[in-house]
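In: Coordinates for the following, if possible.
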Amino acid sequence: MQLIDAATAAALPFPRLIDALRAMFAQGCSVPPRHVHEVPAPGGGFTSLIMPAWLEGRYYGVKTINIAPGNAARGLPGLHASYVLHDGSTGVPLALMDGSELTNRRTAAASALAAHWLARPDARHLLVVGAGRVAALLPAAYAAVRPLARVQVWARTPGQAQALAARLRGQGLPAEAAPDLAAACAQADMVSCATLATEPVVHGAWLAPGSHLDLVGSFTPAMREADDACFAGASLFVDTPEALQKSGELLGPLSRGVFTAEDIRGTLQALARGECAGRRTPGERTVFKSVGTALEDLAAAIAVWESQPR
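Out: Model prediction:
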């Protein structure tokens, strides 16, 4: 069994990873419900998710991801994951991969894939809200689907935004810290939020007509990055139907009648298969909400595995 560490997984270019996700959404694979376990321990314990998926006769993969909010007080990341890819016919383990890096990269790639269909073709200005590990990957992912002329970063701690902007400039991206979130939202063509917020950070009144809003962070009912006005009058898309059951981003507005489940225009699978249209007009405001799926993990793991020398 091959060991593929974070550096190896990170070597997979975003254009190839985005293409792998698009192909897997179009093809489909088996994705049973994830297992969720609360693991008690001193200091609060953690939540463990077990996420299997397979392509019949080809590949079988399982991600174990542990989420420990109390780790911040210990100076540790709150999320740790591992991914084991197996032969889909024999069950033989092929590779053990750094699941955290895999998750971060496939999450950013899914946002960029959605923007491929939902952002205006002439969109050039990206605003990233957040400065964590996924936020740091979003500009490079978006650059694979739109030629970025300006990247702004906003975070609650200005120093973190400035540090991330400097790192992005080191990657050749035209990045700067945004001191005023409302002003930055008003100017941006694409706003991508990757935070752990539990109260709205972005407000619909700030968003420009024709803009695209990407919401990554809210993956539990208690989390939320956008206010109700972000959804009112917008064309709404999700990565999978599961988003409607999991994300406080959607559950709150749904309960208040801001929109209905029938107002969701489509999923990534429907977009990849051509079963629904993406953006229809330049002035249309689009919103994409993701919660992640084991399909994306499997697609990313296969892409990493098949890129390795044999």
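In: alpha carbons only for contacts and neighbour counts from here, please
Out: Noted.
In: What is the burial count for residue 171?
Out: For residue 171, the neighbour count with other CA atoms under 10 Å is 11.
In: no, scratch that, I was asking about residue 274
Out: Counted with other CA under 10 Å, residue 274 comes out at 11.
In: how close does it get to residue 248?
Out: 28 Å (CA to CA, to the nearest Å).
In: Report the buried residues of the biggest helix by length in the chain.
Out: Ranked by residue count under DSSP state H, the longest helix found in the chain is helix 99-118. Neighbour counts over helix 99-118 (16 or more other CA atoms under 10 Å) mark 99-118 as buried.
In: Could you do stretch 57-70 as well?
Out: For stretch 57-70, a neighbour-count test (16+ other CA under 10 Å) marks 59-69 as buried.
In: same question, stretch 152-162
Out: In terms of neighbour count (16+ other CA under 10 Å), stretch 152-162 has its buried residues at 152-155, 160-162.
In: In which helix or strand does the residue lying closest to residue 187 once chain neighbours are set aside reside?
Out: Among residues not flanking residue 187 along the chain, residue 208 sits closest, at 6.9 Å (CA to CA, 6 or more residues apart in numbering). Taking DSSP states H and E as the definition, one finds residue 208 inside no helix or strand.
In: Would you state the helices of the stretch 151-300 of the chain in chain order?
Out: For the stretch 151-300 of the chain, applying DSSP state H, counting those that start in this stretch gives helices covering 158-170, 181-187, 243-246, 248-255, 268-272, 294-307.
In: Please tabulate the ones you listed in a markdown table, including the columns distance to residue 1.
Out: Output for the helices of the stretch 151-300 of the chain, formatted as a markdown table (distance: least, CA to CA, whole Å):
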| stretch | distance to residue 1 |
| --- | --- |
| helix 158-170 | 34 |
| helix 181-187 | 47 |
| helix 243-246 | 34 |
| helix 248-255 | 39 |
| helix 268-272 | 32 |
| helix 294-307 | 11 |
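In: want to put them side by side, so please do this one too:
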Amino acid sequence: MSDVLIVHEDELRQHVHLDEQAIAIVEQAFGRLAEGGVEMPPVLSMHLPDVNGEVDVKTAYVPGLPGFAVKISPGFFDNPAKGLPSTSGLMVVLSSETGRVQAVLLDNGYLTDLRTAAAGGVAAKHLARADAGRAAIFGAGMQARMQLQALRLVRPIAEAAIWARDPDKAAALAAELADDGLNIRAEADPERAAAWADVIVTTTPASQPILRAEWLRPGQHVTAMGSDQDGKNELDPLCLDRADLYVADRVSQTQSLGELQAALNAGIIADTTEIPELGQIITGQHPGRTSPDQITIADLTGTGVQDTAIATHALDALSKARPNA
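Out: Got it, this is the predicted structure:
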């Protein structure tokens, strides 16, 4: 096993970035998932309520790629009070031909953060209005920062509002992200932030809704990406009833881990057979948004195909940076 490539977070951050290429890589992965042939088992998810933590294991085999990733992703949400990030983890890349370990990416959750943000960019690219210029971000952690960055790569976002349950954190993030090209502020009232925005992104581990259906208005797009475990819930289930188009990253996941779960439990949605997946919109199997007045929702729970895609992308970038590796 001496030929196994070991890569640490610092080197990955140096060579793999949240940019248009990363968004394209994740977009292609969703398309491959919709076209069929991808092997992606259900998420192995372990909830640790005693320590406010969770661990997810995700993977996917994509025909034609030289390897596939198995990702271990812990989330321990009391860590910030201990001076530690909430998320960490690693990816192991195995050969698609032999199954032998090719690389261990000790990314400490960086690649997961990157591919999650890229998925938000993909969702906005295909579902938000082309002229969307205002973004409301619910949350003030790493994903809040990265989701806004991804949005700006695909839509002309010139103004942004940050709402968080901790107003000081919202203010700190707004101050950090302020620059000449973005008018950004902290917003204490979530209703006002939501009603003002063209695109709303929820990025929290909330177990009770933080976005109400009555706050939504025609033409908006919502990306909900915080609900990736049984018991999490960021959107009022009536949001899905209010929406003209609800899109899942993977229906089988969103009905057990995502916002769809709460809507099913509330009896608001009974039949999931006609729910489109993001990859079907990317590949043209579903028309997606058909009117500027529609309200659209993307429910992103995180898929193994994203992990294999970003790990493959990372190894390609590293091979160019260190060809003898």
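In: picking up where we left off before, of the helices of the stretch 151-300 of the first structure, which approaches residue 83 of the first structure most closely?
Out: Proximity of those to residue 83 of the first structure was assessed by CA to CA; the nearest stretch is helix 294-307, lying at 7.9 Å.
In: quick one: that closest one aligns where in the second structure?
Out: With TM-score structural alignment applied, helix 294-307 of the first structure matches the range 304-317 in the second structure.
In: The matching stretch vs the first structure, mean deviation?
Out: Compared with the first structure after fitting, stretch 304-317 of the second structure deviates on average by 1.1 Å (mean CA distance after the TM-score superposition for the first structure).
In: for the stretch 51-200 of the first structure, what spans make up the strands?
Out: Assigned by DSSP state E, counting those that start in this stretch, the stretch 51-200 of the first structure shows strands spanning 59-67, 79-87, 93-98, 125-129, 150-154, 175-177, 190-193.
In: quick one: the fifth one aligns where in the second structure?
Out: Counterpart in the second structure of strand 150-154 of the first structure, with TM-score structural alignment as the criterion, is residues 159-163.
In: so who does the nearest residue to residue 120 of the second structure once chain neighbours are set aside touch?
Out: Excluding the flanking residues, the one nearest residue 120 of the second structure by CA to CA, 6+ apart is residue 147, at 6.3 Å. Residues in contact with residue 147 of the second structure (CA atoms under 8 Å, 6 or more residues apart in numbering) are 117-118, 120-121, 201.
In: What's residue 147 of the second structure aligned with over in the first structure?
Out: Under the alignment (TM-score structural alignment), residue 147 of the second structure maps onto residue 138 of the first structure.
In: and if you look at residue 261 of the second structure?
Out: Mapped onto the first structure by TM-score structural alignment, residue 261 of the second structure lines up with residue 251.
In: How many residues are close by its match?
Out: By the criterion of other CA under 10 Å, residue 251 of the first structure has 18 neighbours.
In: For it, give me its contacts.
Out: The contact partners of residue 251 of the first structure, taken as CA under 8 Å, 6+ apart, are 221, 244-245.
In: which of these has the most neighbours?
Out: Most surrounded of the contacts of residue 251 of the first structure: other CA under 10 Å gives residue 244, at 19 neighbours.
In: residues contacting that residue?
Out: Contacts for residue 244 of the first structure (CA under 8 Å, 6+ apart) come out as 250-251, 261.
In: tell me which of these is nearest to residue 307 of the first structure?
Out: Once CA to CA is applied, the member of the contacts of residue 244 of the first structure that ends up nearest residue 307 of the first structure is residue 250, at 36.7 Å.
In: was I right about the closest one contacting residue 238?
Out: No - contact between residue 250 of the first structure and residue 238 fails when scored by CA atoms under 8 Å: they sit 9.8 Å apart.
In: The residue lying closest to residue 55 of the first structure once chain neighbours are set aside: neighbour count?
Out: Closest residue to residue 55 of the first structure apart from its sequence neighbours, by CA to CA, 6+ apart: residue 29 at 5.4 Å. By other CA under 10 Å, 16 other residues sit near residue 29 of the first structure.
In: same question, residue 73 of the first structure
Out: 10.
In: distance between stretch 182-200 of the second structure and the chain's centre?
Out: Distance, stretch centre to chain centre, for stretch 182-200 of the second structure: 20 Å (CA atoms, centre = their mean, to the nearest Å).
In: same check, this time on stretch 116-126 of the first structure
Out: Distance of stretch 116-126 of the first structure from the chain centroid (CA atoms, centre = their mean) equals 17 Å.
In: Need the contact partners of it.
Out: Contacts to stretch 116-126 of the first structure, defined as CA under 8 Å, 6+ apart, come from residues 139, 145-152, 187-192, 210-212, 271, 278-279, 282, 286.
In: thinking again about what came up before, do you know which of the helices of the stretch 151-300 of the first structure lies nearest residue 25 of the first structure?
Out: That would be, of the helices of the stretch 151-300 of the first structure and by CA to CA, helix 268-272, which comes in at 4.8 Å.
In: Give me the mean deviation of the closest one from the second structure.
Out: So helix 268-272 of the first structure averages 1.6 Å relative to the second structure (mean CA distance after the TM-score superposition for the first structure).
In: distance of residue 223 of the first structure from residue 93 of the first structure?
Out: Taken as CA to CA, the span from residue 223 of the first structure to residue 93 of the first structure is 36 Å.
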